[in-house]
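In: just a sequence and a predicted model for now, questions to come.
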Amino acid sequence: MPIKDWPADERPREKLLLRGAQSLSDAELLAIFLRTGTRGKTAVDLARELLHDFNGLRALFEAEEAQFCQANGLGQAKFVQMQAVLEMSRRYLRERLKRGDVLSDPDAVRLYLLAKLRDQPAEVFACVFLDNRHRVIAFEELFFGTIDSASIYPREVVRRVMKHNAAAVIFAHNHPSGVAEPSQADERITQKLKDALALLDVRVLDHFVIGDQVVSFAERGLL
């Protein structure tokens, strides 16, 4: 049965307008993005098939262009649209992060860092530079490593802190394995950076490890 013949409160678009986007399933949200189905399949049917074939939304979002375009009902135009949607979401999170004191909206920090770092194929060490009111000055990816580790140089971190005239920082790095548990090496380098920045009277507010989840050093009592 075509979606237009479904009860109004079951059609994805109408359901979104009536109950909000959070009420929709992954398949219903994807169906709105797809707009149309294929021969013999509604957009919702096609969305369910794609989620099954890709094993979920995240894998679909991360798919390379060739893999994405080969899937039934997709193509280069949809790939371009998907990349645009993902980039808009990252920019929205960045703007939300920059609006005010990061300590008053810690979820904004987590979501932004998760969006920036979770899907990196190799380890990336990044820093959020803050002023004395804990407002964001800049975000920079500073060091890039292999699948296992990144070489982090305190002298370079100090140099970037001085360039931005930052009063505080938040560190973040990803674990490509998806396991966000801090390692002993993570703890050691965090302490070295904290000691180096203390000489400049710059506070380390937190260090987030990004995997399938986000782990906070501050919440773990590791700072």
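Out: Received the coordinates, thanks. Numbering: from 1, shown residues only.
In: from here on, contacts and neighbour counts on C-alpha atoms
Out: OK.
In: ranges for the helices of the chain?
Out: Secondary structure of the chain (DSSP state H): helices at 12-19, 26-34, 43-54, 57-62, 65-70, 76-98, 106-117, 154-164, 184-198, 217-220.
In: and these as CSV, adding mean neighbour count and distance to N132?
Out: Below are the helices of the chain laid out as CSV (neighbours: other Cα atoms under 10 Å; distance: least, Cα to Cα, whole Å):
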stretch, mean neighbour count, distance to N132
helix 12-19, 15, 41
helix 26-34, 19, 41
helix 43-54, 19, 45
helix 57-62, 14, 37
helix 65-70, 14, 43
helix 76-98, 15, 14
helix 106-117, 19, 17
helix 154-164, 15, 12
helix 184-198, 15, 14
helix 217-220, 13, 19
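In: and here's the other structure:
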Amino acid sequence: MSIRLWPEHERPREKLLRSGAMVLSDAELLAIFLRTGVQGCSAVELARRLLGEFGGLRQLLEADQDEFTSHLGLGPAKFAQLQAVLEMGRRHLEATIKRESALESPQAVRDFLKARLRHEPHEVFACLFLDTRHRVLAFEPLFYGTIDGASVYPRQVVKRALAHNAAALILSHNHPSGVAEPSQADRMLTERLKEALALVDVRILDHFIVGDGEPLSMVEYGWM
């Protein structure tokens, strides 16, 4: 049955306008994005079918173009629209953390790093470069690796810190496995980078590891 024939309080768009997006299910949010269903299938029903086929909302959002467009109801235009929505979300998070000290908005930093790194299929090592007031100067992915590791060169990290005239850094990398627990190699790398950056008076404030859940802080873990 068409969504237009549903009781008004059950329609996804009206629910969002009345109570906010957080009350909607994954299928209802996706239905608003789809706007229309296909013959014999409402937008919500199509959304539920797609979530089942992809295995969940995250897998759908992270699908490449070929995988995305191979499903009923999804084409290149929808893929382009979705990528634009995701990038707007990332830029909004980046603007949020640039407004104030990164240390005063740790959740915003976590959200930004997760949005930037969680979808990567291979390990990526990146840095948030900060000024003397710990405001964000820039975010840069510096090294790309395999599904279980990336080679990181302290000299290049120091070079980029000097290029940005940074006073401090927040390190980050993702674990494509989804398990954010730090390894002994992560701890050793962090110590090497602390020593190298200390020579040019640049501090490392934290090292976040991005997995499926909340990014893990090595400071909070007690490893820094």
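Out: Done, it's in. Only a predicted model underlies this, so the values are computations on that prediction, with no experimental measurement involved.
In: returning to what we had before: pipe the helices of structure 1 into a markdown table and attach distance to T146 of structure 1 per row.
Out: Below are those laid out as a markdown table (distance: least, Cα to Cα, whole Å):
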| stretch | distance to T146 of structure 1 |
| --- | --- |
| helix 12-19 | 42 |
| helix 26-34 | 33 |
| helix 43-54 | 26 |
| helix 57-62 | 19 |
| helix 65-70 | 23 |
| helix 76-98 | 24 |
| helix 106-117 | 14 |
| helix 154-164 | 19 |
| helix 184-198 | 15 |
| helix 217-220 | 23 |
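In: who's in contact with the closest residue to V204 of structure 1 other than its chain neighbours?
Out: Spatially, and ignoring its direct neighbours in sequence, V204 of structure 1 is nearest to V169 (5.1 Å; Cα to Cα, 6 or more residues apart in numbering). Contact analysis of V169 of structure 1 by Cα atoms under 8 Å, 6 or more residues apart in numbering lists C127, V128, F129, L130, V202, R203, V204, L205, D206.
In: from these, which is closest to K194 of structure 1?
Out: For the contacts of V169 of structure 1, the residue nearest K194 of structure 1 by Cα to Cα is V204; the value is 6.1 Å.
In: so how far is A21 of structure 1 from the closest one?
Out: Counting by Cα to Cα, to the nearest Å, the gap from V204 of structure 1 to A21 of structure 1 is 37 Å.
In: the more surrounded of the two?
Out: A count of neighbours by other Cα atoms under 10 Å puts V204 above the other of V204 of structure 1 and A21, at 21 against 14.
In: state the distance from the spatially most central residue of structure 1 to L223 of structure 1.
Out: Closest residue to the average C-alpha location of structure 1: A115 at 1.0 Å, with Cα atoms, centre = their mean. Distance of A115 of structure 1 to L223 of structure 1, computed by Cα to Cα: 24 Å.
In: same check, this time on K4 of structure 1
Out: The gap separating K4 of structure 1 from L223 of structure 1 is 56 Å, by Cα to Cα.
In: looking at the helices of structure 1, which is nearest to G178 of structure 1?
Out: Closest approach to G178 of structure 1 among the helices of structure 1 (Cα to Cα): helix 106-117, 10.9 Å.
In: determine how far the last residue of stretch 55-69 of structure 2 lies from the first.
Out: End-to-end span of stretch 55-69 of structure 2 (Cα to Cα): 16 Å.
In: and for stretch 22-40 of structure 2?
Out: End to end - Cα to Cα - stretch 22-40 of structure 2 spans 28 Å.
In: contacts for that stretch, please.
Out: Contact with stretch 22-40 of structure 2 is made by 1, 12-13, 15-16, 21, 42-48, 51, 57, 73, 78, as judged by Cα under 8 Å, 6+ apart.
In: so it corresponds to what in structure 1?
Out: Under TM-score structural alignment, stretch 22-40 of structure 2 corresponds to residues 22-40 of structure 1.
In: name the nearest residue to N165 of structure 2, sequence neighbours excluded.
Out: D131 (7.5 Å).
In: who's in contact with the one you found?
Out: L137, N165, A166, A167, A168.
In: will you turn these into JSON lines that also has neighbour count?
Out: Shown next, in JSON lines, are the contacts of D131 of structure 2 (neighbours: other Cα atoms under 10 Å):
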{"residue": "L137", "neighbour count": "16"}
{"residue": "N165", "neighbour count": "15"}
{"residue": "A166", "neighbour count": "23"}
{"residue": "A167", "neighbour count": "21"}
{"residue": "A168", "neighbour count": "24"}
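In: and those residues, which is closest to G89 of structure 2?
Out: Among those, and counting by Cα to Cα, the member closest to G89 of structure 2 is L137, at 18.9 Å.
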